[in-house]
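Peer 1: Mind folding the following:
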Amino acid sequence: MDVKLNYKIEKEYLDNVLVYLNDKLAEYIENRRDISDSIVEYRKKFIEEYRDDDDKIIDYFDHENYKNEQIFMVVERKIKEILYLKKTPYFGKIVISEDGKEEKFYIGSYGFDVGLEVPLIIDWRAPIASLFYQGKIGSLSYTIPSGEDICVSLNERIQFLIRDGKIISMFDSEIDVKDEFLKEMLSLKSSNKLKTIVQTIQINQDKIIREDRRKSIIINGVAGSGKTSIALHRIAYLLYNFRNYFKDRVLILCPNKIFMEYISSVLPSLGEYGGVHSYTSEDFIYLSTGGDLNFNSYELHMEKILNDKEYLDEFKFKGSSKVKCELDKFILDVEENINLGGDIYFREELIIDYEELNRLFYKSFKSRAISVRIDLIRKRIFDRINKVRNSFVFKIKNKYESMKVHPDMENYYDMLMKNEIYDVVRESSDLKSSLHYLKLESSYELYREFYEDYFSKDLGDLDFGDLVLIKYIDIKFYKPKKDREYKLVVIDEGQDFSYMFYEVIKLCTEASSYLVVGDLNQSIIKFEENFIYSTRVLENKEDFTILDSYRSTKNIIDYSLKYIDNDICVNSIRNGEDVLYYECDYDNLRRLLIESINNLRLQDKTNIGIIVLNQSMIDKVYNMIRSNFYIKVINNEDHVYSDNGIFLMTVYLSKGLEFDSVLVIDSGFEDNILYIMLTRAMHKAIHIKIKNVIP
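Peer 2: Reported below is the predicted structural model:
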């Protein structure tokens, strides 16, 4: 078809869609006004009718708040979606043939249907939209939620760039999303929020996003490969296609609160406003242990990891499969040597003998958690004590009833009877109290016993590794009830978590599927068992490797690869400036920093990250340049990462973030730390190595 004619047809379709969008927007705005007016009017009548009944009015407003929230949530959401669609209604088009009939579908961030034969826009998550992302034309298939494959012929695949309701460009895209379009998206400035990638999802990314919902997925992707975006888009895809199954049953575990805030807008921008629970990994484990244990903050923990080798070695051991073996031995030893006592008598009457106690604990209740077994045995013993006690009380009452033959002696016998009954009740209570050994210590006390026996030292302050092991003991001894059922658990920065962490997450969530994303080369803590190995504890898993980087330029990627151990080939489609490398004495660092920052600002690099190893270097660098620039120091996870400015942060708080430009201050540390720092940069990186000893 002639290009001009094709453009004319597409412009007419776009104009038609915009008319429908405007009409629908006006309808929703009118609906919102009508709903608001009706609620206000009804409220007036209700208050007038029940003006003397305060309780009734309070109940009404409680109901009204809920009703108002629910109605307006739906209407406001629709208005937001339409306002977005008015600017960029869709970004793709597919023309398919099925059973001799040709149909056209336009693909956008949200679906839009006005009751015509075919929706004006289909949601990118719809099964048929997968044809757009498969990267080829001809005979293809897509899978519907029931699992059935639908075979079609894809005749045409068009990519649109639409801005403010106008077609900027359009082109056939037979092989993959056009490099020109992808490059334009990647050349934009960094943002304080992670953005959606629905317009540029690549073939390998789409395959992961649309994988079987029952499969656990482990992604080892290089820096900037879109791992987190894939995870969030997969959540949105699963909620769209299997909402009843996943709604309110998705858990996201983030490395820290800064990162959690950074990704917070992605799901809402994909049309998902609820049904997902987010925690930092530390908070989730902490709360699951009861939320009453004091432990080192994330920042203090990471500072010790970076600066204290003995602490690091112990932490790595506490996360290993070796400690699991030792802990399992400890648990078995506690179980085999549990103090069940001996025969129990009450007033010379046998309540339970030792053989029955053993049989109940090791056979009858074997399938239950140890604490549950003890509780069941205690209950059985207490029930029998109560039964025997009641029997004695009954006999005492009968004895004194028969003595009450003289009325003048009745009060006397009543007093004797009450005294004897009191003695029986007191003795039964004392017997129950004497069975204090039939009670398990707390998970913390059990762990302290294990730790001090194994390490031959006091436990001291708890760290995250201790919390994980306490939770493991808690599960094994107590099997606490879950607060919530999760169907999908998503773990980001997976390389920074241990074997024991994955073991505990599996045991305490029992989710039907997991999604773990990480990068082996970005491991700050090099566990003996890396996360690819450790996630073997998750069932029905498939590993994916992504070697395409979309964040940094090829120049930055190639430079950063010098600082990792393994020989990998990373693809980057964007060229840029070479990384600038400087060596300087510590005394000259201030001058070099000021010059570099000023040069970056002249180049319109408004989002600059200065990344250092630890808190000590943050203090030094901040004091050097604080009088020259406004520096936003991010030295704990409660700080907010915003759009523009000069940010000074440690490497562990920079994980997952990105900046227009990055200044890496190399104060002497492991090479892979440099890889992490450098790959935070989108467009420009400066590597400054300090040659002499830092005071």
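Peer 1: going forward, measure contacts and count neighbours with C-alpha atoms only.
Peer 2: Noted.
Peer 1: And residue 402, how far from residue 608?
Peer 2: Distance, residue 402 to residue 608, by CA to CA, to the nearest Å: 96 Å.
Peer 1: Between those two, which is the more surrounded one?
Peer 2: Neighbour count, other CA atoms under 10 Å: between residue 402 and residue 608, residue 608 has more, with 25 against 8.
Peer 1: I'd assumed residue 664 was in contact with that one.
Peer 2: No. In this structure, residue 608 is not within contact of residue 664 by CA atoms under 8 Å, at 10.8 Å.
Peer 1: Kindly list the longest strand within this structure.
Peer 2: Identified as the longest strand of the chain according to DSSP state E is strand 149-163.
Peer 1: how far out from the middle of the chain is that one?
Peer 2: Its chain's average C-alpha position is 33 Å from that of strand 149-163, according to CA atoms, centre = their mean, to the nearest Å.
Peer 1: All the strands of the stretch 101-250 of the chain, in order from the start?
Peer 2: For the stretch 101-250 of the chain, applying DSSP state E, counting those that start in this stretch gives strands covering 101-108, 122-123, 138-143, 149-163, 166-172, 216-221, 250-254.
Peer 1: the inter-axis angle of the longest strand of the chain versus strand 166-172?
Peer 2: 140 degrees (axes from the mean of the first three to the mean of the last three CA atoms, to 10 degrees).
Peer 1: Not counting its own residues, what contacts the strand or helix carrying residue 599?
Peer 2: Assigned by DSSP states H and E, residue 599 belongs to helix 589-602. The contact list for helix 589-602, computed with CA atoms under 8 Å, 6 or more residues apart in numbering, reads 606, 621, 624, 625, 628, 661, 690.
Peer 1: Quick one: which of those residues is the most crowded by neighbours?
Peer 2: Going by other CA under 10 Å, residue 661 tops the contacts of helix 589-602 with 27 neighbours.
Peer 1: pretty sure that residue belongs to a strand, no?
Peer 2: Yes. Judged by DSSP: H, G, I helix; E, B strand; the rest coil, residue 661 forms part of a strand.
Peer 1: roughly how far apart are it and residue 682?
Peer 2: Shown here: residue 661 relative to residue 682, a distance of 6 Å by CA to CA.
Peer 1: same deal with residue 632?
Peer 2: On the measure of CA to CA, residue 632 and residue 682 end up 19 Å apart.
Peer 1: out of the two, which sits in the more crowded spot?
Peer 2: Per other CA under 10 Å, whichever of residue 632 and residue 682 has more neighbours is residue 682, with 26 against 19.
Peer 1: Second chain to compare with the first, below:
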Amino acid sequence: MKLNVEQRKIVELEPQGHLAVKGVAGSGKTSVAIRRVSFLKEHYCFEPDDRILLVTYNKTLLNFIHYQFNQLSEEETYDSFLSEHKTDVTITTIDKLMYRSFKARMTRLGLQLKTMTNRRQLLKVMNHALYDMKDNYKDVTILSPKFQNFLLDEIHWLKACDIQDLNVYQEIDRIGRATGSKGMPQKLHKNSETREAIFALKEHYDRLMLKEQWVDFPTINLMALREVEEHPPEGYTHIIIDESQDLTKVQLMYITHVQTDKPHQSIMFVADNTQSIYHLSWLGKGRAYTTIGFDMSGRARTLSKNYRTTTEISKAAYGLIEHDEAILSNVDFVKPALIDRHGHAPIYRFFKDHSSHLVFLKQEIESLIGEYQYKDICIVAKESRFLEDIEQYLLSEKNSSPSTQSSKTRF
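Peer 2: The predicted structure is shown next:
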């Protein structure tokens, strides 16, 4: 894991409070975060209780970080580094970190709560709440089971943003909720009866959950935040947040509450807002760092070169977003700089119907099998229902295909 000059400059910056590292995909942001841990431990952990936290959004990224540590070619390897500093360096996911605080909260309050993660079960509770409230807001058409997914997402968003007051919800901008797709409302208007009804639905939904001693993940995170707000834990001197654009506001606020107040403390946000895909994310929707208490004026560094892909792929990717005003107007947007690495350009194909699309995928896979194995081929779709259609089609066709008949790979 060798660093170039611009990456090393960021790694070796003197910690002076908060810092944002913005970069395009493949620019080495995570590599910088990993090396930053080692640098801070060696040079800026003066006191016996100094600790470092590197927190990631999900397990996949955590596994990648573990892999990267194993690939270190300089003096410290992952195993020796962690064994030497196992008590003062924590590398974990935000969910695992917050779940510990949630457990502490339950113990403190004498609660025995169960976690409900299955969406069908959550929607069942949602429909129960909708039935109970059907006569309360007769003029609010959105309070209907046909909008159950939209309403559940909105309730989760309210909790992920720690919005506990109706007046706050009535005034806040709902970024990304004005698409009007699939029969959804064009916009959740401010100071409206619709917002009032949704907020009341959230309150009743939570009551139904707690009545049966169930909690969802947004509630777990809220309880974890309350725990560290009221009972500050042993904190971290230095914190690095990788893929910070994916975290919710509650998760970001939680992290700020587990930092120790010291003159040499630091917190580094590593992000690429063009890669934000989670509807509950806070910074990824273009919101400023000031909304979580940090003024990044003069405190941002940029990595603009993509070392992972070719010039052709980088240009094609940028071409997909260059006319998106929501992305380009984001103050944290980084325009990619091209490197002298070339390859085949991506291929775009348009299909008049879904059936011809499925046939093409099957034929394309069969043409690749002579040179590649099934495990080397990846199909990506915007929505899971498309993947389910593709899976069913390939399974139905495999008896008539010699290549799929001889394969032990599961579709």
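Peer 1: related to what we said a few turns ago, could you tell me where the longest strand of the first structure falls in the second structure?
Peer 2: Against the second structure, there is no aligned range for strand 149-163 of the first structure (TM-score structural alignment).
Peer 1: other SSEs contacting that strand?
Peer 2: Using 3 or more CA pairs under 8 Å, 6 or more residues apart in numbering; DSSP states H and E, the elements in contact with strand 149-163 of the first structure are strand 92-98, strand 138-143, strand 166-172.
Peer 1: What ranges does the second structure have for its strands?
Peer 2: In the second structure, the strands defined using DSSP E lie at 17-23, 52-56, 89-93, 114-115, 214-215, 238-241, 266-271, 300-303.
Peer 1: How about the first one, which residues are buried there?
Peer 2: For strand 17-23 of the second structure, a neighbour-count test (16 or more other CA atoms under 10 Å) marks 18, 19, 20, 21, 22, 23 as buried.
Peer 1: What's the match for the fourth one in the first structure?
Peer 2: Okay, so that is residue 21 of the second structure. Counting by TM-score structural alignment, residue 21 of the second structure lines up with residue 219 in the first structure.
Peer 1: residues contacting its match?
Peer 2: Per CA under 8 Å, 6+ apart, neighbours of residue 219 of the first structure: 227, 515, 516, 517, 518, 519, 543, 544, 545, 546.
Peer 1: Return the member of the residues you listed nearest to residue 330 of the first structure.
Peer 2: Closest approach between those and residue 330 of the first structure, by CA to CA: residue 516, at 30.2 Å.
Peer 1: Show me which helix runs longest in the second structure.
Peer 2: In the second structure, assigned by DSSP state H, the helix with the most residues is helix 193-211.
Peer 1: And for the counterpart of residue 273 of the second structure in the first structure, the neighbour number?
Peer 2: When the first structure is aligned by TM-score structural alignment, the residue opposite residue 273 of the second structure is residue 520. Using other CA under 10 Å, residue 520 of the first structure has 21 neighbouring residues.
Peer 1: With residue 65 of the second structure instead?
Peer 2: Neighbours of residue 65 of the second structure under the rule other CA under 10 Å: 21.
Peer 1: What lines up with it in the first structure?
Peer 2: In the first structure, residue 65 of the second structure lines up with residue 263, judged by TM-score structural alignment.
Peer 1: and if you look at residue 312 of the second structure?
Peer 2: Residue 312 of the second structure maps onto residue 555 in the first structure, by TM-score structural alignment.
Peer 1: mind listing what the residue positioned nearest the centre of the first structure touches?
Peer 2: In the first structure, the residue lying closest to the centroid (CA atoms, centre = their mean) is residue 252, at 1.7 Å. The contact partners of residue 252 of the first structure, by CA under 8 Å, 6+ apart, come to 276, 277, 278, 279, 489, 490, 491, 492.
Peer 1: ok, so what distance separates it from residue 281 of the first structure?
Peer 2: Residue 252 of the first structure is 9 Å from residue 281 of the first structure, by CA to CA.
Peer 1: Please enumerate the shared neighbours of these two.
Peer 2: With CA under 8 Å, 6+ apart applied, the contact sets of residue 252 of the first structure and residue 281 do not overlap.
Peer 1: right, so of the strands of the stretch 101-250 of the first structure, which gets closest to residue 67 of the first structure?
Peer 2: With respect to residue 67 of the first structure, and counting by CA to CA, the nearest of the strands of the stretch 101-250 of the first structure is strand 250-254 at 25.5 Å.
Peer 1: Superposed on the second structure, what's the mean shift for the closest one?
Peer 2: Following the fit onto the second structure, the mean deviation recorded for strand 250-254 of the first structure is 2.2 Å by mean CA distance after the TM-score superposition for the first structure.
Peer 1: if you line the two up, which stretch of the second structure does that strand fall on?
Peer 2: The counterpart of strand 250-254 of the first structure in the second structure, using TM-score structural alignment, spans residues 52-56.
Peer 1: Please give the centre-to-centre distance between the matching stretch and its chain.
Peer 2: Computed by CA atoms, centre = their mean, the chain-centroid distance of stretch 52-56 of the second structure equals 15 Å.
Peer 1: got it, and stretch 152-165 of the first structure?
Peer 2: Here stretch 152-165 of the first structure is found 34 Å from its chain centre; the criterion is CA atoms, centre = their mean.
Peer 1: mind listing what's buried in that stretch?
Peer 2: Those would be 152, 153, 154, 155, 156, 157, 158, 159, 160, 161, 162, 165, for stretch 152-165 of the first structure by 16+ other CA under 10 Å.
Peer 1: And for stretch 254-268 of the second structure?
Peer 2: By neighbour count on 16+ other CA under 10 Å, the buried set for stretch 254-268 of the second structure is 254, 255, 256, 257, 258, 259, 260, 264, 265, 266, 267, 268.
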